[in-house]
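> Predicted coordinates and the sequence they were generated for:
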Amino acid sequence: MDTWLVVGLGNPGASYAGNRHNVGAMVIDELAQRGGATLRTHKARARAAEVRLGTLPGGAPCPKAVVAVPLTYMNESGGPVAGLMNFFKVPAERLIVVHDELDIDFAQLRLKLGGGEGGHNGLRSITKSAGTKDYLRVRVGIGRPPGRMDAAAYVLKDFSPSERKELDFLLPDAADAVERLVHDGLTTAQNVVHAR
């Protein structure tokens, strides 16, 4: 059974842990917890764990996946991702990147294959290091900054208290979306996730 690589983007360190920009890493924590796994430091400059993504009908185990969070800053995510792809022999078509998305309303999820980076430095770094834009993305909506707030400042702020309550639903939904992508493929997963 082929291994998948699911990477959640964020910045390392406790001061960034609750930032909007770190929602991708939060989803990986959810997936690791579901798989009963602990993320451990990997030589590719990432924290990673091997899990099974849910169970198939009849209780058969699902495909193997490596869930990971780069230990570098967001704009250098590509090196660790390429390192993990090489180490676990995962091609770009089995790479899923979970990241925050300004252009989607808070708590909305969108799935896509390839496309531009939309000014997202983590995606730009991965595209450069992986040598392709054609990898799957789980885009977790964080909404636009209020008023005239700079987007760069907004993504590095923690979720508001009301948003934090929503995270209890959003993170499991995003983890479900990752599992659907692996089990059902992009089109079927989009039909379910985008209908919400």
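Now that the structure is in, tell me what you want to look at. Remember, it's a predicted structure, so these values are computed and weren't measured experimentally.

> use CA for all of it now, contacts and neighbours both
Noted.

> Please, where are all the strands along the chain?
All strands of the chain, identified by DSSP state E, fall at 4-8, 40-42, 46-52, 64-70, 95-101, 109-113, 136-141.

> The fourth one vs strand 46-52, what angle?
Same thing as strand 64-70. Orientation of strand 64-70 against strand 46-52 (axes from the mean of the first three to the mean of the last three CA atoms, to 10 degrees) gives an angle of 160 degrees.

> list the helices and strands strand 64-70 packs on?
When contacts are defined as 3 or more CA pairs under 8 Å, 6 or more residues apart in numbering; DSSP states H and E, strand 64-70 packs onto strand 4-8, helix 23-34, strand 46-52.

> how about the ones you listed, which one is nearest Arg164?
Of all the helices and strands packed on strand 64-70, helix 23-34 sits nearest to Arg164, with 11.0 Å by CA to CA.

> Distance to Val193 and mean neighbour count for the strands of the chain - can I get that in JSON lines?
Listed next are the strands of the chain as JSON lines, based on distance: least, CA to CA, whole Å; neighbours: other CA atoms under 10 Å:
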{"stretch": "strand 4-8", "distance to Val193": "18", "mean neighbour count": "26"}
{"stretch": "strand 40-42", "distance to Val193": "30", "mean neighbour count": "15"}
{"stretch": "strand 46-52", "distance to Val193": "21", "mean neighbour count": "22"}
{"stretch": "strand 64-70", "distance to Val193": "21", "mean neighbour count": "26"}
{"stretch": "strand 95-101", "distance to Val193": "14", "mean neighbour count": "25"}
{"stretch": "strand 109-113", "distance to Val193": "7", "mean neighbour count": "19"}
{"stretch": "strand 136-141", "distance to Val193": "10", "mean neighbour count": "24"}
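
> also this one, for the comparison:
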Amino acid sequence: RGDLRSILPQLPVVLRGGALFWPAAAQEQLRALSLGPDVSRVTSAAEGYALFFDDLLSRAHARDWFSDVLPRLARLLLRLPALLEGHYAGARAATGLRLLGSQDAGFVLLGQELAAALLACALFCLFPTAGRGEARLPAINFDALFSALTNNARQSQEHKVRCIAHYFERVTASTPAGFVSFE
């Protein structure tokens, strides 16, 4: 499909034999994360992420995040290839996830679970960065958002990051069933 081909270079998954997959190393890491910190050995994060989870959240809230929310996010991400395949199987080419030029008219309809998985990719900084400039696409990974916590814009950035963290707590506690549209 043309819509999938247009967006595939910007997604963190690969197409093999007509099916979407995580690269093997990414899948292995996501599986470990999905089993919790005792298996993954991930109890903190780097740079701005560490500032948020280690210093701005209470110790109990951060522990809950790494033991509950993070594994559920990893399980959601492991389903991303199937969510994308389901999306493309059910979407018309006119509403499928695709790249649109800056002046191109278009409408994209995504299931909320797929939207949550794509946002989780941004949280985990899984979107490829190569080629985004040539395609005139803005940065999508959340590393810059979290690293801004280390600068002087802390209060406003902290509230944005808290909102995002709360969003992930909500969508991993109860799978959203609706749709979102972009025009």
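Okay, I see it. Everything quoted here is computed from the prediction, not taken from an experiment.

> And the TM-score between these chains?
The TM-score (TM-score structural alignment, normalised by the length of the second structure) is 0.31; 95 aligned residues with a CA RMSD of 5.4 Å.

> for the first structure, what's the longest helix?
Identified as the longest helix of the first structure according to DSSP state H is helix 161-184.

> Pull out the buried positions in it.
167, 170-183 (16 or more other CA atoms under 10 Å).

> For Leu30 of the second structure, grab the count of nearby residues.
By other CA atoms under 10 Å, 21 other residues sit near Leu30 of the second structure.

> Compute the distance between it and Leu119 of the second structure, please.
With distances taken as CA to CA, to the nearest Å, Leu30 of the second structure is found 15 Å from Leu119 of the second structure.

> Which SSE is immediately downstream of the helix or strand containing Ala122 of the second structure?
Per DSSP states H and E, Ala122 of the second structure falls inside helix 112-123. Counting by DSSP H and E, the next helix or strand C-terminal to helix 112-123 of the second structure is helix 143-147.

> now for that next one, which elements pack on it?
Under the contact criterion of 3+ CA pairs under 8 Å, 6+ apart, helix 143-147 of the second structure touches helix 47-50, helix 154-173.

> Quick one: closest of those to Pro81 of the second structure.
Pro81 of the second structure lies closest to helix 154-173 among these, at 17.5 Å (CA to CA).

> So which elements touch the longest helix of the first structure?
Going by 3+ CA pairs under 8 Å, 6+ apart, helix 161-184 of the first structure lies up against helix 23-34, strand 136-141, helix 186-193.

> so it versus strand 136-141, what angle?
Using the same axes, to 10 degrees, helix 161-184 of the first structure lies at 160 degrees relative to strand 136-141.

> Now for Gly90 of the second structure: which residues touch it?
Going by CA atoms under 8 Å, 6 or more residues apart in numbering, Gly90 of the second structure touches no other residue.

> if I look at it, how far off is Ser156 of the second structure?
Taking CA to CA as the measure, Gly90 of the second structure and Ser156 of the second structure are separated by 39 Å.

> swap in Thr172 of the second structure?
As judged by CA to CA, Thr172 of the second structure and Ser156 of the second structure stand 25 Å apart.

> Pull the contacting residues for Pro137 of the first structure.
Quick fix: residue 137 of the first structure reads Arg, not Pro. Ile96, Val97, Val98, His99, Leu111, Lys112, Leu113, Gly114.

> returning to that earlier point: would you format the helices and strands packed on strand 64-70 of the first structure as JSON lines with distance to Val192 of the first structure included?
Shown next, in JSON lines, are those (distance: least, CA to CA, whole Å):
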{"stretch": "strand 4-8", "distance to Val192 of the first structure": "20"}
{"stretch": "helix 23-34", "distance to Val192 of the first structure": "19"}
{"stretch": "strand 46-52", "distance to Val192 of the first structure": "21"}
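
> Select, out of these, the one closest to Met85 of the first structure.
Closest to Met85 of the first structure of these is strand 4-8 (CA to CA; 7.2 Å).

> Which elements pack onto the closest one?
Judged by 3+ CA pairs under 8 Å, 6+ apart, the packing partners of strand 4-8 of the first structure are helix 23-34, strand 64-70, helix 78-88, strand 95-101.

> Quick one: the ones you listed as a markdown table, columns for distance to Ala151 of the first structure too.
Shown next, in a markdown table, are those (distance: least, CA to CA, whole Å):
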| stretch | distance to Ala151 of the first structure |
| --- | --- |
| helix 23-34 | 16 |
| strand 64-70 | 22 |
| helix 78-88 | 22 |
| strand 95-101 | 11 |
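
> Let me know which of the helices and strands packed on strand 64-70 of the first structure is the nearest to Phe88 of the first structure.
Nearest of these (CA to CA): strand 4-8, 8.3 Å.

> related to what we said a few turns ago, make a markdown table from the helices and strands packed on helix 161-184 of the first structure and add distance to Leu5 of the first structure to it.
Below are those laid out as a markdown table (distance: least, CA to CA, whole Å):
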| stretch | distance to Leu5 of the first structure |
| --- | --- |
| helix 23-34 | 11 |
| strand 136-141 | 10 |
| helix 186-193 | 15 |
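
> out of the ones you listed, nearest to Ser125 of the first structure?
Closest of these to Ser125 of the first structure is strand 136-141, at 14.2 Å (criterion: CA to CA).
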